[in-house]
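S.K.: Could you look at this predicted model? Sequence included:
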Amino acid sequence: MDPISPWLLNANAALNEAGLKPLFELAANDYGFKIFDQQDSCWLVVSWPGGSRIAFRLAYSPNDTLKISVSEKHGTARLDIACLLGNYEVVVQCPAEGQPVFRYTTTLTPAAPLLFPYWPRDILPLGSAGSDVLANGEVLVRQVGTRSGQLYFKMTRPKAGAVLYLQNLTALADYNEATETSGGDTVGGEWPEIGFALPPTIKNKPLEAGKSYVLSDAFLALSGEVPADEAAMVRQYLDLLAAVYLALPKPITNYIHWPDILQKGLTDLQDSPGCWSQVDGNHYFNAYVCDYATPPEIMVQLAVLLPLLDYVEWNDTQLAVMKKIKQGLPAFYNKDLGTIMRWHPKVADTMEGEEEHKKPMVMDSWYLQHPLLNLSRLALKGDKLAEQLFLDSLEFAIKVAHHFDYNWPVFYKMDTLEVVKAETQPGKGGEKDVPGLYAHVLLQAWELTGKKRYLAEAEKAAQRLRGLGFELFYQANNTSFSAGALLRLYKITKKEVYKELSYLCLANIFKNVSLWDCNYGYGKNFPSFFALFPLNDAPYTAVYEEQEVFCAFHDYLKHAEGQDILPSVRLLLAEYIRFLVDRAVYYYPTMLPKEMLSEEVKTGEVDANLWIALEDMHDGWEKSGEVGQEVYGAGNAFGILPRHYMQVDGQPFIIYTDYPTYGFSPKKHRPAKFKLAGDGRLDCRLMLVRTDKGKMPAFTVTAAGEALQGKKTKEGHLEFMVPGDSEIHINWK
């Protein structure tokens, strides 16, 4: 038996008393819902069809006797609870017919200024009815830091099924603001002590008497399936997460005029001296503004060049800055080793090695694959220099993969392949998603050359991702590129395992997002709903990884067109993109109050007037920008604009959507036609964006054959809210 606390021991005994009578009971979708009064706690006990049970604490007043009255209407129970702490209001919404999600919300109006030095977790996995033996189970996903307040677990004895619990931490903002506490690390625990616990009020900041505070807003999706293997687990997690997401209150997004943002960013990128260094007659981007101590890196140059290429292809224009970047790329090639290098060879020895990777011959495993991926993208567009650098480096990359048997460490030496750092943390392994990134590189090589050897190599690497479960994620962009590569492998080979592995990568991504808005402290100044963390233990979200994941998700949806893909995947990918387009502008320090910018900067300097994005956005009680102002995150706007704005020749407007689109008709034809990604149960924004001061034409806009009425904005744009997965026709005269 697992060790348990006195609180859990006592609660379990109380809920197993013979003849215990519920205050309220209801059946929904073959599940039973009963509410019990147990002196100092009020519990909701949910029963599976097979008899297994789990209890959720709705309200608590230590060493007290609750006075509870219950009313019910249309499957929703309301509890009014008087106690020494004050007055609770609890609302329990049972699942609608055919839906797996229920919700309970607890609000407290304190009778006196209150501090909470301790609060028990709210989930108790009971055994079968009549048994005081707790259920066996396993937590598969839990909250880390300020990611989603989620808990995904299965109950294995008695055999019951699985639960996805999501605490809507957005609703707790008043509690966090009053007590100066964070929503981070509030959902978790060790079996069987699991669930949500209020963050303790250790700063002597009390709740105000007479003011109402939400103490819990929990959404739960239930399944009667105990996943039998990794693929079943991943599918279940994605489906339950999407079901909860549909029920979750979501913030309102706003239209951001990205053409203006892009021009400001392009001007500062080209003209700000802090963005550039010069080596051996060539110009290179710094990794961070005013970071002159670090030598130029090839990853940085290509991470900016590729989004610029997306933009010039969309706009049919030329940018001199792109030629400047390309001229410096050959200097990164090492003829002796037969590969591109991370650091510029001419100045690599100027590093002082203050960090273990800042040494001339030390390679971070993904830092070799990522530039090769971007060189291959250039090569497939006809760039001969990129093709030569890519193909000339490919054999070295294959040699490294074989040497490590497709299990890459964190750092190794380029000349000897000696491991410098094997694991991210003791027992955690190396960079586990690099096999997927490498598979992407080899798929590009196969597409470029037609050599089947490269396709076989991609398959060998992809197989290394099997069995990694929710520990696959090392870095967000690597994992998202892996997902796309695996989907492509599935389409090429028709082997289901690769589609399932692509879902595994995506599940790891969605495990590392924050499905809540940090509306306390500095967090009130920027939206953070559906933000993505760059590493599985990173304390902040980061612009570069978010921008690349955004592009990778677009690519995934493009490859998924016409394929039998999980509806939950289509929904979650499109929604991440929709919120990123709204949030990403707040990475620019120009959009933030200066008092929330860190005075101490790890790398380079932060110029609050420069349209270069901060690397890092933090919890509301921490200042942002402490890592630096990230030049290699400059692709932000250049990735968004060409993917979300559709041009129409000779007209005073462009078409914008915040969902991805498929099949936009040629820009000279009318009506303009395209299909929206996403899910028809959710809406996205469609805009006809005015581009000059001329009169806008009269429009006819239809979605799925039905005429739509737009709303005119103060800027003269025309705005529509339309269901995802719709076919849109736009005509004008």
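M.R.: Perfect, thanks for sending it.
S.K.: going forward, measure contacts and count neighbours with C-alpha atoms only.
M.R.: Will do.
S.K.: and residue 263, how many neighbours does it have?
M.R.: 14 (other Cα atoms under 10 Å).
S.K.: element containing it?
M.R.: Per DSSP states H and E, residue 263 falls inside helix 258-271.
S.K.: Could I get the buried residue list for the helix or strand following that helix?
M.R.: In the C-terminal direction, the helix or strand that comes right after helix 258-271 (DSSP H and E) is strand 276-279. Using 16 or more other Cα atoms under 10 Å as the test for burial, strand 276-279 gives 276, 277.
S.K.: Which neighbouring elements make contact with strand 276-279?
M.R.: Packing partners of strand 276-279 (3 or more Cα pairs under 8 Å, 6 or more residues apart in numbering; DSSP states H and E): strand 282-285.
S.K.: Please list the residues outside the strand it packs on that contact it.
M.R.: 275-278, 296, 300-301, 324-325, 327-328, 631-632 (Cα atoms under 8 Å, 6 or more residues apart in numbering).
S.K.: 6 Å instead?
M.R.: 275, 276, 277, 328 (Cα atoms under 6 Å, 6 or more residues apart in numbering).
S.K.: same thing with stretch 655-674?
M.R.: 574, 578, 644-646, 648-649, 675-677, 685-688, 727-731.
S.K.: Span of it from start to end?
M.R.: Stretch 655-674 stretches 11 Å from its first residue to its last (Cα to Cα, to the nearest Å).
S.K.: Kindly report the same for stretch 274-288.
M.R.: 8 Å.
S.K.: what residues does the one helix or strand residue 700 maps to touch?
M.R.: For residue 700, the element it lies in under DSSP H and E is strand 699-703. In this structure, residues lying in contact with strand 699-703 by Cα under 6 Å, 6+ apart are 707, 708, 726, 727, 728, 729, 730, 731, 732.
S.K.: What residues sit buried inside that strand?
M.R.: 701, 702, 703.
S.K.: same check, this time on stretch 14-29
M.R.: Across stretch 14-29, burial judged by 16+ other Cα under 10 Å covers 14, 15, 16, 23, 24, 25, 28.
S.K.: next up, a second structure to put side by side with the first:
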Amino acid sequence: MKPLSAWTLQTATELPQLTSIERLESTVLSLEFYLTSDSLWIVYYWPNRSKTAFRVVFGQTGKLSIKRINQIENGLSILLKSSTGKYCTHITFPDQRYPMFRYKTDFIPDTDLLLTYWPKDILCFTKNWKITASAKIHASQIGNRSGALYFSLNRPKTGSIFYFSNLTALNPYFEQTETSGSELVGGNWPEIGFSLPLSDHKSLSAGVNYTLCDSFVLLSEVVPKNAIETSSRYIEYLAKIYKYLPKPDTSTHAWPEIAEKGLKDMQFHSGYWTYGGGHHYLNAYVSDYKTPPEIMVQLAVLLPLVEYTKWKGEKNHPIIEKLKEGLWAFYDEDLKTIVRWLPALESNLDYSEEQKKPRVMDSWYLHHPLMNLARLAAKGDKEARELLLRSINYCMNVAKKFKYKWPVFYEMGTLKIIKAETAEGEGGEKDVPGTYADLMFKTWELTHKSHFLAEAKRSVKKLEGLGFDLFYQANNTTFSAVALLKLYKLTKQKRYLELSYVCLAGVFKNVQLWKCDYGNGKHFPSFFAVYPLKNAPYTAAYEEQEVYAGLYCYYEEAKGINMIPGLKLLIAEFIRYAISRIPYYFPTLLPQDMLTTTAKTGEIDPSLWVAIEDSRDGWEQAGQVGQEVYGAGISFSVIPRQYFKIPNEEFLIFIDYPLDQFTPKKQTLYLSIGGEDEMACKLQILLVGKKNYQFKLSSIKGKTTEPLTPNSITKEHLSFTVHAKQKLKLQW
């Protein structure tokens, strides 16, 4: 065990000598309260008499005293006083079906005050009040991601704790002290949990109320046996807490208008395009004319644009033709595969980064464009099919060379590994076996040749036992989950379904379930944002859009499958927040002073409807990486998934949730909302023509219907609030 702080040693000495001052019980949980010289503690006694203590108030200077204890609904309210100010803490049971409790503490300082020391808020003890020597920490906060901590007490085998800090409640503290919500939940055993960021240069103001903690605790007597059980329970526990987590409202955006503005910008703004080898190509970033075109960029925009034009009912678009004309120029006859950089302009590579060299490949970059070619081929694109099949053998040879364990960078001709690991001791791109499996499965669906399916099965074996370490890049981990779900549906082998849970647990561990509302964070929503890499310091537009599309696909594929509790809830809620949040990557919706003027690549043009790559902590400027042209497909991707047409009618149905049913019959539409646990979502009827309609939306309950009243009515739309699992009938 690591050396202990003086504060922990003092607590470990005091607590065993004290008598409980209060007890709070739910139908499934009993908590004891203890007051040490400087802290108020909740202590939970496990069945084996081990103990876990949660510090709900820290008095800093000692001399902490209780002034009043009141019974409140489902809990207690305790008022305390110290030499620095007043504390009020509420301890409640959000749902008495589960061993779950919440503690929220507010503080009013008596004078302007600097907080220069703050300990973690969880300590674990044996039945004899000795500090527990070890535990297994499964997950903790990284950067600005969720304030979640999941750990098990294994020696003696005791149970597990899922702890979640609602960092949104601390925004006034962060704003006042100019601190951040980053890296606050975790710690080094045995001192773990949440601690405030220190305010050693900007004081709290006298007489102002600040929330110092808002924490949810879910207890379980189960110690997970393996990575699959750990991941599944992470999803289940997160969903249980999520239901009671304070959540911000969502915004509704006119996505079709945004799409058309973006399409116009792409068509006529020269900063999008480079000419080389006889064809036009999209730049990766606006006005980046130095870097050669990349195959991934072309297909990242082409695929959603094809989906969008099909949704519109158009046969094609000039940009689609322009992009298709140049794809074959990426094919290398010697290697028998597509390559990353356009060969005609690869002499422009400046060697400034490991991958900016001819024939150097990033492992996931090999698969990503091939996966998009497979998607286009599935839509009937014959050229995409041929280019895919001409390249697929090379991809298979590389997989076999690396034994399905992929490095970061390698040389395409020699297959010499240039960079083996993402960081020392962490291995290569661990989710790429899943993206390779996704590619193989898609190719099998196209060709029905069994060796592609065999490759998919062979590859996903490399995902077993990795747990949260499987996650490398959010979009690719999500695609891996989809491939595994499809394998499960085909084979009925449960291990594939369970491995898909491991992938999704990695994704949901990598999200930000709190709203950054300080500094620049006031200008863009961040709740439920997903980070592109496990250590990335910012969220990224394109990866978010692909995670959204991937989770939407997973939900569609999962219909009729009995999933672990809470998974469909989290997927549906991610979709709802994604389509509300992602437009704020467009600089047109942001104050210009929060955008950098010195992007790493290319230029930032605030007038363009194309996303900046990066949104960061509220104290940092956005767009530091650049304005990503390959993110231009965001709106094209959202519209076909959330806007629904009725044949021969002049209105659209928009819903910010996935659907379980959409069945039009004459002048009636039957809908079933997706998700779980009656979470609320939005449904809009959008009028897009001159025809006059009289709409009636009803909720179906058994054999009866109940009319629903719109929240708002305008000339353009009717808006309703509906709920997960709700069955609806629309008549006109």
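M.R.: Ah, there it is. Predicted model only: the values in this text are computed from it and were never measured.
S.K.: Could you report the TM-score for this superposition?
M.R.: Overlay of the two chains. TM-score (TM-score structural alignment, normalised by the length of structure 2): 0.97; 727 aligned residues with a Cα RMSD of 1.4 Å.
S.K.: circling back: of the contacts of stretch 655-674 of structure 1, grab the buried ones for ChimeraX.
M.R.: In ChimeraX syntax, the buried subset of the contacts of stretch 655-674 of structure 1 is picked out as below (16+ other Cα under 10 Å):
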select :574,578,644,645,646,648,675,676,677,685,686,687,688,727,728,729,730
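S.K.: which element is residue 545 of structure 1 on?
M.R.: Per DSSP H and E: helix 543-560 holds residue 545 of structure 1.
S.K.: That helix: average distance to aligned residues in structure 2?
M.R.: Compared with structure 2 after the fit, helix 543-560 of structure 1 shows a mean deviation of 0.5 Å (mean Cα distance after the TM-score superposition for structure 1).
S.K.: Stretch 478-492 of structure 1 now?
M.R.: Averaged out, stretch 478-492 of structure 1 is 0.4 Å away (mean Cα distance after the TM-score superposition for structure 1).
S.K.: which parts of that stretch are buried?
M.R.: 478-491.
S.K.: so how far is residue 455 of structure 2 from the aligned residue in structure 2 for residue 402 of structure 1?
M.R.: Using TM-score structural alignment as the criterion, residue 402 of structure 1 maps onto residue 400 of structure 2. Separation of residue 400 of structure 2 from residue 455 of structure 2 (Cα to Cα) stands at 9 Å.
S.K.: More neighbours: the two, which one.
M.R.: Higher neighbour count among residue 400 of structure 2 and residue 455: residue 455, with 20 against 12, using other Cα under 10 Å.
S.K.: What's the match for that one in structure 1?
M.R.: Checking TM-score structural alignment: residue 455 of structure 2 goes with residue 457.
S.K.: residues making contact with the top helix by length along structure 1?
M.R.: Longest helix in structure 1 by number of residues (criterion: DSSP state H): helix 384-403. Residues outside helix 384-403 of structure 1 that contact it (Cα under 6 Å, 6+ apart): 338, 339, 372, 375, 378, 379.
S.K.: my read is residue 182 of structure 1 is in a strand, agree?
M.R.: No - under DSSP: H, G, I helix; E, B strand; the rest coil, residue 182 of structure 1 sits outside any strand and is assigned coil.
S.K.: residues near the aligned partner of it in structure 2, how many?
M.R.: Superposed on structure 2 with TM-score structural alignment, residue 182 of structure 1 falls opposite residue 180. By the other Cα under 10 Å criterion, the neighbourhood of residue 180 of structure 2 contains 24 residues.
S.K.: Report the contact partners of residue 180 of structure 2.
M.R.: residue 174.
S.K.: What residues of the helix holding residue 545 of structure 1 count as buried?
M.R.: 543-558, 560.
S.K.: Give the aligned range of that helix in structure 2.
M.R.: Against structure 2, helix 543-560 of structure 1 falls on residues 541-558 (TM-score structural alignment).
S.K.: Who are the packing partners of the helix or strand containing residue 77 of structure 2?
M.R.: For residue 77 of structure 2, the host element (DSSP H and E) is strand 75-81. For strand 75-81 of structure 2, the elements it packs on are strand 65-72, strand 85-92, judged by 3 or more Cα pairs under 6 Å, 6 or more residues apart in numbering; DSSP states H and E.
S.K.: Next, the mean deviation of the helix or strand following the helix holding residue 545 of structure 1 compared to structure 2.
M.R.: Proceeding N to C from helix 543-560 of structure 1, the next assigned helix or strand is helix 567-583, under DSSP H and E. Superposed on structure 2, helix 567-583 of structure 1 shows a mean distance to its aligned partners of 0.7 Å (mean Cα distance after the TM-score superposition for structure 1).
S.K.: now helix 567-583 of structure 1, how far from the chain's geometric center?
M.R.: From the chain centre to the centre of helix 567-583 of structure 1 is a distance of 9 Å (Cα atoms, centre = their mean, to the nearest Å).
S.K.: And stretch 186-196 of structure 1, by the same measure?
M.R.: On Cα atoms, centre = their mean, the centre of stretch 186-196 of structure 1 falls 22 Å from the chain's centre.
S.K.: Name the residues of it that are buried.
M.R.: Buried-residue list, stretch 186-196 of structure 1, by 16+ other Cα under 10 Å: 186, 187, 188, 189, 191, 192, 193, 194, 195, 196.
S.K.: same deal with stretch 400-419 of structure 1?
M.R.: 400-401, 406-414, 417, 419.
S.K.: Quick one: those as JSON lines, columns for secondary structure and distance to residue 210 of structure 1 too.
M.R.: Converted to JSON lines, the buried residues of stretch 400-419 of structure 1 look like this (DSSP: H, G, I helix; E, B strand; the rest coil; distance: Cα to Cα, whole Å):
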{"residue": "400", "secondary structure": "helix", "distance to residue 210 of structure 1": "65"}
{"residue": "401", "secondary structure": "helix", "distance to residue 210 of structure 1": "64"}
{"residue": "406", "secondary structure": "coil", "distance to residue 210 of structure 1": "61"}
{"residue": "407", "secondary structure": "coil", "distance to residue 210 of structure 1": "58"}
{"residue": "408", "secondary structure": "coil", "distance to residue 210 of structure 1": "57"}
{"residue": "409", "secondary structure": "coil", "distance to residue 210 of structure 1": "56"}
{"residue": "410", "secondary structure": "coil", "distance to residue 210 of structure 1": "54"}
{"residue": "411", "secondary structure": "strand", "distance to residue 210 of structure 1": "56"}
{"residue": "412", "secondary structure": "strand", "distance to residue 210 of structure 1": "60"}
{"residue": "413", "secondary structure": "strand", "distance to residue 210 of structure 1": "63"}
{"residue": "414", "secondary structure": "coil", "distance to residue 210 of structure 1": "65"}
{"residue": "417", "secondary structure": "coil", "distance to residue 210 of structure 1": "65"}
{"residue": "419", "secondary structure": "strand", "distance to residue 210 of structure 1": "61"}
